[in-house]
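In: Just need the structure, nothing else, for what follows:
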Amino acid sequence: MSKRTFDLLCSGFGLLLLSPVFLTVMIWVRLDSPGPVFFRQVRVGRHGKPFRIHKFRTMRVDAERAGRLTVGVDKRVTRAGLFLRKYKLDELPQLIDVLLGKMSIVGPRPEVQEFIDCYPPDVREMVLSVRPGITDWASIEMVDENQLLAGYQDPRQAYIDVVLPIKQRFYLDYVEQQSLVTDIRIIFATVLKVLSR
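Out: Just a heads-up that it's a prediction; the model follows:
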């Protein structure tokens, strides 16, 4: 089975199976704070092509004015957003992006251009040779990234100097060793990580 076929089956089945969850979350987000249900942001996709990622909105509508990184206990996060972020439910709308062919279920997480520009050229070329994913080993290992960044005076620089190199190592390993078996292992590891929280 090809990776794209696997993605189509998983995203289609996931959207169908989780439709009651989608509806519940959409109502909750709408009632919890003013603003749209979905958060859309331009990320860098395969071969450097930009696309708009879908997430459930977890912050106030003006949140990006204060920066793109979430650090520690961020007051911009809504009450619903705290729960959605903890259990990664805010990522579920990316199943739409997988269905549209912009993303894969498993792959390197898509970054904004600001941080892609910080990648060494050879690393950037390899990471962007595959579709970005909803989950990967880096997402599992760095699940509390915002707490890590809270320990630094300059969270943005810490993200560039400390977090990005760790993520890049995971990304490169995935690109070099990707397989359907690896994808299934990462999906199960992601579910177990979320449930353990």
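In: switch to C-alpha atoms for all contacts and neighbour counts from now on
Out: Fine.
In: other SSEs contacting the helix or strand containing residue 158?
Out: Element membership for residue 158, per DSSP states H and E: helix 155-158. Taking 3 or more C-alpha pairs under 8 Å, 6 or more residues apart in numbering; DSSP states H and E as contact, there are no helices or strands that helix 155-158 lies on.
In: any idea how far it is from the chain center?
Out: Going by C-alpha atoms, centre = their mean, to the nearest Å, the spacing between the C-alpha centre of helix 155-158 and its chain's C-alpha centre is 19 Å.
In: Show me the strands in the protein, by range?
Out: Secondary structure of the chain (DSSP state E): strands at 38-44, 50-56, 104-106, 133-135.
In: got the ones you listed as CSV, with distance to residue 73 and mean neighbour count columns?
Out: Output for those, formatted as CSV (distance: least, C-alpha to C-alpha, whole Å; neighbours: other C-alpha atoms under 10 Å):
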stretch, distance to residue 73, mean neighbour count
strand 38-44, 20, 17
strand 50-56, 19, 19
strand 104-106, 28, 27
strand 133-135, 23, 21
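In: tell me which residues in the longest helix belonging to the chain are buried?
Out: Counting residues, the longest helix found in the chain (DSSP state H) is helix 180-196. Neighbour-count burial for helix 180-196, counted by 16 or more other C-alpha atoms under 10 Å, picks out 183, 186-187, 189-190.
In: quick one more, to check against the first:
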Amino acid sequence: MIRKNQKLINLFNVLSDAVLVFAAYFAALTVRFEVLNGKESILPLHSGAYVAVAACYSVLLVVAYLCFRMYGSYRFKEPGDEIVTILLINGVGVLALMALLYFTRIVDFPRLAVFLFWMFSSLFVIGKRTAVRLVLRHYRKLGYNQKHVILVGSGHFARQYAQDLQASPHLGFMLDGYVSGEEERGLGVHLGGYGDLEKILEERDPDELVVALEPQEIEHMPSVLVAADKEGVRISIIPFYNDYFPSHPTIDAVGKTKLVNIRATPLDNLGWAVVKRGMDIVGALVLIVLTSPLMLAAAIGVKLSSPGPILFKQDRVGRDKRAFKMWKFRSMRVTGTEDTGWSTKNDPRKTRFGSFIRKFSIDELPQFFNVLAGQMSLVGPRPEVPFHVNHFKEEIPLYLVRQQVRPGITGWAQVHGLRGDTSIEERVKYDIWYIENWSLRLDITILLRTLFGGMMNAEV
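Out: Predicted coordinates:
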């Protein structure tokens, strides 16, 4: 039943997206000419030819959504990632449409109308998908639109999976029971042993089979796969080395050998790496312009507060363990201990003006130039001095995984209060999570959280 429901939902999404994009064309014209100008368009934009172009554009945009796998189950899709994808696809689509109109000279389409078309088409599609998601989650919590699952195994990860399903009713998974050699408490209905699996699948016809065998039970895997394939049941596997997996592993093949890359990151994708770098360059340029008066005032204040240079340049370790000079406004007196010493709350080296600019993170502003130089990113793990990197890599597991991406001015750890003299172990946990779960939406979220509250330092 769930398979039929999913097909209907997919068909509804395809048709409704096309209709909404088509409707956005007329909404944009109505607002541009009748609402803002108070008159009808003098252009033949409501004629049959232009309506046909709008209809073709709507179909092509839906095809683009299909190429980016925007149709399917909502269960595992993050709404923020979906929104960003829609905005990007619609933006590229509108730019392509503008280029076509410009080179063909078919009509001088007003730029404001083009912007309104992009805005309305994005809002309509995002609003519809958000509503569908909320409705589905509501009915799944009530027990409808359930995906029936049978679990194979009764060990640690089998119990963990059952607990995760119970804690996430909005995902809409119904655990019908489990198959294992022995009956275990807390897993629900024991359907039988491994030898009974084929009969159980034939009788119950579940939507999915989830296999969570322990290492000592791996001998049952071939028969489990044969039974699932024979009954045409979809199968998912929870590996017994699950704890070592990142959120988004990649799999390569060398002949018949499959290689699971457990240190692959979303930024290994060239397209997303280019997008992030582009955001860094544009963002840094804009922020340099906006903060230039503040940086000038800070430079004067540093110069007057104590003898020494305005900028403090310190060796830090960046991506791929490459050292670079990170720039900050100097907030401490020159003592010669800058290369190894962390500052503390009552550090005697700090000047009064230095404490002020550190409290409001003004001392970090020159790092926008590090971003332009490609040494840093706006968002990423904070870079450490070589002394601490050499020390921590020996004591803290996964510490050097942080060096797979550019270090950032702000980061996931920083917006959670892990700044200054705080637990490095906790920082690493947050940094690794950020690297494995990176998305454009996450970067934007971190930047907004930094802007609205993440720039204040409790200890200065």
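In: Give the aligned range of the helix holding residue 158 of structure 1 in structure 2.
Out: Using TM-score structural alignment, none of the residues of structure 2 align to helix 155-158 of structure 1.
In: now stretch 94-108 of structure 1
Out: Going by TM-score structural alignment, stretch 94-108 of structure 1 lines up with residues 367-381 of structure 2.
In: before we move on, the earlier item: turn the strands of structure 1 into TSV, including distance to residue 22 of structure 1.
Out: Formatted as TSV, the strands of structure 1 follow (distance: least, C-alpha to C-alpha, whole Å):
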stretch	distance to residue 22 of structure 1
strand 38-44	11
strand 50-56	9
strand 104-106	17
strand 133-135	16
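In: packing partners for the longest helix seen in structure 2?
Out: Identified as the longest helix of structure 2 according to DSSP H is helix 270-305. Judged by 3+ C-alpha pairs under 8 Å, 6+ apart, the packing partners of helix 270-305 of structure 2 are strand 323-329, helix 352-359, helix 367-372, strand 377-379.
In: can you give me the end-to-end distance of the match of stretch 94-108 of structure 1?
Out: 14 Å (C-alpha to C-alpha, to the nearest Å).
In: contacting residues around it?
Out: Residues outside stretch 367-381 of structure 2 that contact it (C-alpha atoms under 8 Å, 6 or more residues apart in numbering): 277, 280-281, 283-285, 287-288, 318-319, 324, 326-328, 402, 405-413, 431, 434, 443, 446-447.
In: which residue in structure 2 lines up with residue 76 of structure 1?
Out: Per TM-score structural alignment, residue 76 of structure 1 is aligned with residue 349.
In: Looks like that match contacts residue 330 (just checking).
Out: No: the pair residue 349 of structure 2 / residue 330 is not scored as a contact, 10.9 Å apart, by C-alpha atoms under 8 Å.
In: okay, those two: which has more neighbours?
Out: Each of residue 349 of structure 2 and residue 330 has its neighbours counted (other C-alpha atoms under 10 Å); residue 330 has more, 27 against 16.
In: Now the residue mapped onto residue 57 of structure 1 from structure 2: closest residue in space, sequence neighbours ignored.
Out: Per TM-score structural alignment, the equivalent position to residue 57 of structure 1 in structure 2 is residue 330. Excluding its sequence neighbours, the residue lying closest to residue 330 of structure 2 (C-alpha to C-alpha, 6 or more residues apart in numbering) is residue 312, at 4.8 Å.
In: any idea how far whichever residue in structure 1 pairs up with that neighbour lies from residue 14 of structure 1?
Out: Counting by TM-score structural alignment, residue 312 of structure 2 lines up with residue 39 in structure 1. Distance, residue 39 of structure 1 to residue 14 of structure 1, by C-alpha to C-alpha: 20 Å.
In: What residues in structure 1 pair up with the helix or strand harbouring residue 260 of structure 2?
Out: Using DSSP H and E, residue 260 of structure 2 maps to strand 257-261. Following TM-score structural alignment, strand 257-261 of structure 2 has no partner segment in structure 1.
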